[in-house]
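Peer 1: quick one: sequence and predicted model below, then my questions.
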Amino acid sequence: MPSARSGRGFRRARAASPSRHRRLCSPCRRLLPPVRAPFANASSGYRIPHHAARERRAVVTRRIRSLLTMNAYLSLQSRRITVPGRPGPGRWTSRECCRLMFKRSRKRLVTGAPLDIGVFEEVLKRGIHEERLALARQLSAFAADPATPRGDREAVEPVLLSLSRDALPEVRAALAEGLIEARPLGADLVLTIAADEPAIALPFIAGARAIGGARQLAIFKGADTARRVALAGRPDAAPQLAAAIAGEGQREVAAALLRNAHVRLDERLLKMMFARFNKDPEVVKLLLARDDLPVEVRLAHVRLATHRLRVAGEKDNALAAAQVAAAAQQAEEKALVAVLNATHGAGELRRALIFLAEKGALTPAVVFHAACRGHAGVLAHTLTLLAGFGRRRADKVLRGRGLFGLKHLYANSELPEDLFPLAQAVLATARELGMDACGRAKADAAAFGRKVLAHLMTAHAHLPMAEKAHLVRLLARFTDSDVRKLAEKLSDEMSLAA
């Protein structure tokens, strides 16, 4: 019978994990459980599989690597050890297994003596202005150097904290300037510099690499407007900081955040900022200049602006209140149509229509104003939305397909019945000229309006002349100015003929 440490079975088990056997020195190997050959307990009839032995050894090896620390390494280097559970002393040898274990340790290995900071403390107590200034520059450069060991950086941390509270502003300014590029800094030191006078604190807050997301939020909660503006201009402004600015930041802070091109703001934050600052022209201008502004915000801005225009006109000229209301209504329709025409994709267009429907602003005038200018997708999605159908049905309407006819869909949408021939002409013209994925015709507004006018005159010969004149008059209201003159002239002639 082969022994426990020899034979073909042991050689096979050892070959399965050669790195663990070769890289473990004697103290580490003593801490591991013994691995026996598959036939070691053959007399009892029990076989130990290779994979079970390897897994057991791997688990214990991971435990050893997690327990070994820098202090244990230094103590084992200087004295003989006795492994628990194993009689007899052992000697720690600096081999590859030990180096591998401590490289994976989170603590940095420091083999030299700790840094003596007595000289620095003496300079702090008895040093003159020039000496403290030189010490601040040297220690800040030392702490900002990536090659500085972690233990040395932690050793000079109290000295840096004392320098940040120096009576002379030149010393504090030199220290803050030198620590801008330092990444690992203590929280007390960072907050002390951030609470200094603005000339020292603002450059540090705007560019210090040691101010992470949690520290940004902590500084924001206790800072004044100037410090908050400096935080909002950071290229690495954290998402939690952006949320805090959108929810409780001042107008200047919100404007600084909107000017920061490195920060990405989601739709929720943009809507929150518009709800808070819709009366501020500067913030509204910055919001409207963003390409990622939600379409609901643009539509809300149009309605809010026209409402203010209507109220101001009624106060200034009470006698012409009806004229002012009509002018404001036309301006609102044009602005809403411009926003709908600028949407990207069917999903954004449908969101805009749902928003207008919820606010009661999805009027037939807005729908046909956009449709007669070449955006047939507005008409198709409005029909399916009001009739209770989804987005796929709108695509079928645009392409003239579907199980139900357009007349049935139009009747369920509750749009004005007399505009149904105009809807037919718009959709037919869009299919003839070609459309993009959003339902926008591949022609300008003037060319599309002339095509719709020609379709009304030729495809609806069965309509009475008076009804045709009414449709042409409606088209003149909804189309471009060039087509409007032609449609109005044609409508007058048809009215005379009728």
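Peer 2: Structure's in. What do you need? Numbering: from 1, shown residues only.

Peer 1: CA atoms for contacts and neighbours, from now on please.
Peer 2: Noted.

Peer 1: ranges for the strands of this protein?
Peer 2: Secondary structure of the chain (DSSP state E): strands located at 81-82, 89-90.

Peer 1: any idea how far residue 262 is from residue 253?
Peer 2: According to C-alpha to C-alpha, to the nearest Å, residue 253 stands 15 Å off from residue 262.

Peer 1: any idea how many residues pack against the closest residue to residue 200 other than its chain neighbours?
Peer 2: Nearest residue to residue 200 in three dimensions, chain neighbours excluded: residue 173, at 5.3 Å (C-alpha to C-alpha, 6 or more residues apart in numbering). Neighbourhood size, residue 173 [other C-alpha atoms under 10 Å]: 24.

Peer 1: was I right to think residue 173 contacts residue 197?
Peer 2: No - using C-alpha atoms under 8 Å, residue 173 makes no contact with residue 197, being 9.6 Å away.

Peer 1: ok, back up a step: who has more neighbours, residue 253 and residue 262?
Peer 2: More crowded of residue 253 and residue 262, by other C-alpha under 10 Å: residue 253, with 22 against 13.

Peer 1: right, and the strands of the chain - which one's nearest residue 16?
Peer 2: strand 89-90 (27.3 Å; C-alpha to C-alpha).

Peer 1: for the closest one, name the packing helices and strands.
Peer 2: strand 81-82 (3 or more C-alpha pairs under 8 Å, 6 or more residues apart in numbering; DSSP states H and E).

Peer 1: packing partners of the strand it packs on?
Peer 2: Strand 81-82 is packed against strand 89-90, with contacts defined by 3+ C-alpha pairs under 8 Å, 6+ apart.

Peer 1: not counting residues beside it along the chain, what's closest to residue 155?
Peer 2: residue 115 (6.6 Å).

Peer 1: then residue 148?
Peer 2: residue 142 is the one closest to residue 148 (C-alpha to C-alpha, 6+ apart), at 6.8 Å.

Peer 1: for residue 463, see how far away the one you found is.
Peer 2: As defined by C-alpha to C-alpha, residue 142 lies at a distance of 90 Å from residue 463.

Peer 1: neighbour count winner among those two?
Peer 2: Applying other C-alpha under 10 Å to residue 142 and residue 463 shows that residue 142 carries more neighbours, namely 19 against 13.

Peer 1: coming back round to it: with distance to residue 153 added, can I get the strands of the chain in TSV?
Peer 2: Output for the strands of the chain, formatted as TSV (distance: least, C-alpha to C-alpha, whole Å):
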stretch	distance to residue 153
strand 81-82	32
strand 89-90	35
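
Peer 1: residue 247: which of the ones you listed is closest?
Peer 2: Per C-alpha to C-alpha, nearest to residue 247 of the strands of the chain: strand 81-82, 60.0 Å.

Peer 1: and the comparison structure, right after this:
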Amino acid sequence: MILRQFLTLTQNASSERRAEAAGTLARSYLQGRLGPDAAWEAKTALLALLDDPAPAVRRALAEACAGSDQAPRPLIVALASDQPDIACLVLARSPVLMDADLVDCVAMGCEETRAAVAGRVELSKPVAAALAEVGGVPSLIALAANRSARIGVAALLRMVERHGEDAELRQALLARDDLAIEVRHTIVSLVAEQLSRLGQDAGWISSERGARVAREARDAAALALSDEAGEAGLGRLVAHLRVQEQLTAGLILRAILSLRLPFAEVALAELSGLSRARVAGIMLEPHGAGYAALHRRAGLPALLLPAIRAALGVWRDEADRRSGVSGPRLARSMIEAALTACETMPFAEARSLMALLARFEAEAARDEARILTHEQAEARARETAEDEPREAMLLAAPEPVEARIGIPAEAASALPVSQEIVVPTAEPRLPDTATAWPLAPRPEDRIGAAVVPAEATPDGVPESAEAVLAGLAEELMARFLAERGQVSDPAPALAPPPLPSPAPEIRPEPPRSARPRAIALAVAAGMIPEELVLSYRADRARQRLAA
């Protein structure tokens, strides 16, 4: 009944009307509210709509059935083989399609449909492998950007092998968190070869030098990746290098001289067939017969044996001494030892090896300079960061009162809290010599000047230097008076005694009630020579020891 009514309604209708009716019928069937007979008739009507010449009708069916797991499988398979704009709707998200259907669509479809398959959620490894084998750059970029896709290492390597020259594809692959270390090394090697070819095509470098640059860049990348590979990743990396015929004697020598001893241990174990633990124990005794046997078993050239032995000897000695020498400094020491070991060999045989070691030494020196420069820059940045808050605090804080009135820092620290000096924060003016406290000792207050009897303050504290010295020890006072007599009487002993000088004029001073007692003591202490104070402290210390 449903099939007959549908055919009657759509027999003479327009394509837009038929498309609307097809979508309504498909949604009714997928909801599961029809009886068995009605569901069978609805399914038959949907399959009959596949022969509709209007693409809009088939598109309506694809839009209604693409995300449902209740859609008829024959309908979905047929729509997956339709024209690309219709097929992409079901290929991108239909749960009815199996891996075999997707692989067939990848093999027989176009780049648009392959890109739709590559963007599916939870894409399986077989489908990803099919895409890696036949897909073009757009579909491979979509596959690499699909974080939920499960892509095997072999498929990733095949993608790099086929279209690794595309920079967008390399960027999408390197952005994946699960990218295998073998694939990363392959990408780096490919980039090094591209740069080498670019230099050769431009005439900047020769073909021999370009090949050497690419090889050394590939080896350096392998060692850099080994630092973060871990135990399992390191073994996979060494196995990959051996399969690619890149596990060379020069790479092992570079690993030893750059302190990548774990890589060297795994590489020698891979080449010799021994366990890594046994290889590590043999490398601790490089001058013994065991390492010579390991060297031969790994297939390394005999020319490298003296250099590797000398380098491992330096490394073992530094490890035993634990002198703290590491990094580029230790690497340079090992390279220098290797160069010294090569000096006794015939020049014709050791020429290439010494040139290689010289390049390694230059690289180690540059690495040491980079590290030192980086450390100095960090230290300077820290000092700048520490000085900025201090400078800001000094600029924001007012000038200390003691500095403004000329009191020494030692004397200012002795000021009691009750006698704190408050200076108004007004615009600075020149001091009034008649009322302001003098910024420097007056001539009559200096040590060695004529003694003028001084008046006492209301507190009963004398304010002259002689009065302060009167409270010192008798021995120190005697020494002070003797030194002052020598200064005041520098004439020879046979000279006639000088005429008595007139008595000093006593000039009364105004009362100094405004000057605190502590400030007077601080100023008087500032006029006493430092060596006199130090000798007084020494005498007091001896007196305490004697007591």
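Peer 2: All right, it came through fine. Just so it is clear, the model here is predicted, and its values are computed rather than measured.

Peer 1: which among the strands of the first structure is found nearest to residue 366 of the first structure?
Peer 2: strand 81-82 (87.0 Å).

Peer 1: what lines up with the residue nearest to residue 148 of the first structure in the second structure?
Peer 2: Here residue 142 of the first structure is matched to residue 28 in the second structure, going by TM-score structural alignment.

Peer 1: and for residue 62 of the first structure?
Peer 2: Alignment note (TM-score structural alignment): residue 62 of the first structure has no counterpart in the second structure.

Peer 1: look up how far residue 101 of the first structure lies from residue 62 of the first structure.
Peer 2: Applying C-alpha to C-alpha, one obtains 9 Å for the distance of residue 62 of the first structure from residue 101 of the first structure.

Peer 1: who's in contact with residue 25 of the second structure?
Peer 2: With contacts defined as C-alpha atoms under 8 Å, 6 or more residues apart in numbering, the neighbours of residue 25 of the second structure are 42, 46.

Peer 1: and for the aligned partner of residue 215 of the first structure in the second structure, nearest residue in space, chain neighbours not counted?
Peer 2: Alignment note (TM-score structural alignment): residue 215 of the first structure maps to residue 101 of the second structure. In this structure, residue 101 of the second structure finds its nearest non-sequential neighbour in residue 77, 7.6 Å apart by C-alpha to C-alpha, 6+ apart.

Peer 1: was I right to think that neighbour contacts residue 97?
Peer 2: Yes - Residue 77 of the second structure is in contact with residue 97 according to C-alpha under 8 Å; the separation is 7.2 Å.

Peer 1: out of these two, which sits in the more crowded spot?
Peer 2: Taking other C-alpha under 10 Å, residue 77 of the second structure and residue 97 do not tie; residue 77 has more neighbours (20 against 16).

Peer 1: quick one: that one from residue 89 of the second structure, how far?
Peer 2: The gap separating residue 77 of the second structure from residue 89 of the second structure is 12 Å, by C-alpha to C-alpha.

Peer 1: could you do residue 31 of the second structure as well?
Peer 2: As judged by C-alpha to C-alpha, residue 31 of the second structure and residue 89 of the second structure stand 20 Å apart.

Peer 1: more neighbours: which of those two?
Peer 2: Neighbours per residue (other C-alpha under 10 Å) separate residue 31 of the second structure from residue 89, with residue 89 holding more: 22 against 10.

Peer 1: between residue 62 and residue 101 of the first structure, which one's more packed in?
Peer 2: residue 101 (18 against 11).

Peer 1: correct me, but the more buried one touches residue 67?
Peer 2: No - Residue 101 of the first structure is beyond contact range of residue 67, at 10.0 Å (criterion: C-alpha under 8 Å).

Peer 1: now do the buried residues in stretch 357-368 of the second structure.
Peer 2: Applying a neighbour-count criterion of 16 or more other C-alpha atoms under 10 Å, one finds 357, 360-361, 364-365, 368 buried in stretch 357-368 of the second structure.

Peer 1: now do stretch 381-389 of the first structure
Peer 2: 381-387.

Peer 1: before we move on, what about stretch 145-164 of the second structure?
Peer 2: By neighbour count with 16+ other C-alpha under 10 Å, stretch 145-164 of the second structure contains the buried residues 145-147, 149-153, 155-160, 163-164.

Peer 1: next: stretch 201-212 of the first structure.
Peer 2: So for stretch 201-212 of the first structure, counting by 16+ other C-alpha under 10 Å, buried means 201-211.

Peer 1: repeat for stretch 128-141 of the first structure
Peer 2: Residues 132-133, 135-137, 139-141 are the ones in stretch 128-141 of the first structure that count as buried (16+ other C-alpha under 10 Å).

Peer 1: pick out whichever of the residues you listed sits closest to residue 89 of the first structure.
Peer 2: Proximity of these to residue 89 of the first structure (C-alpha to C-alpha) peaks at residue 139, which lies at 44.9 Å.

Peer 1: what's the separation between the closest one and residue 159 of the first structure?
Peer 2: Distance from residue 139 of the first structure to residue 159 of the first structure, by C-alpha to C-alpha: 9 Å.

Peer 1: now swap in residue 148 of the first structure and tell me
Peer 2: Separation of residue 148 of the first structure from residue 159 of the first structure (C-alpha to C-alpha) stands at 16 Å.

Peer 1: of the two, who's got more company?
Peer 2: Comparing residue 148 of the first structure with residue 159 by other C-alpha under 10 Å, the one with more neighbours is residue 159, at 19 against 12.

Peer 1: so which residues of the stretch 251-400 of the second structure form helices?
Peer 2: Secondary structure of the stretch 251-400 of the second structure (DSSP state H, counting those that start in this stretch): helices at 261-272, 276-283, 289-297, 305-321, 328-342, 347-396.

Peer 1: give me the contact list for the second one.
Peer 2: Where contact means C-alpha under 8 Å, 6+ apart, the residues beyond helix 276-283 of the second structure that reach it are 265-266, 268-269, 290-291, 294, 312.

Peer 1: and what of the third one?
Peer 2: Around helix 289-297 of the second structure, the neighbours that count as contacts under C-alpha under 8 Å, 6+ apart are 268, 271-272, 279, 282-283, 285-286, 301-302, 305.

Peer 1: now tabulate the residues you listed in CSV and tack on distance to residue 52 of the second structure.
Peer 2: Shown next, in CSV, are the contacts of helix 289-297 of the second structure (distance: C-alpha to C-alpha, whole Å):
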residue, distance to residue 52 of the second structure
268, 68
271, 66
272, 69
279, 73
282, 78
283, 77
285, 82
286, 81
301, 74
302, 78
305, 79
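
Peer 1: fine by me, we can end here.
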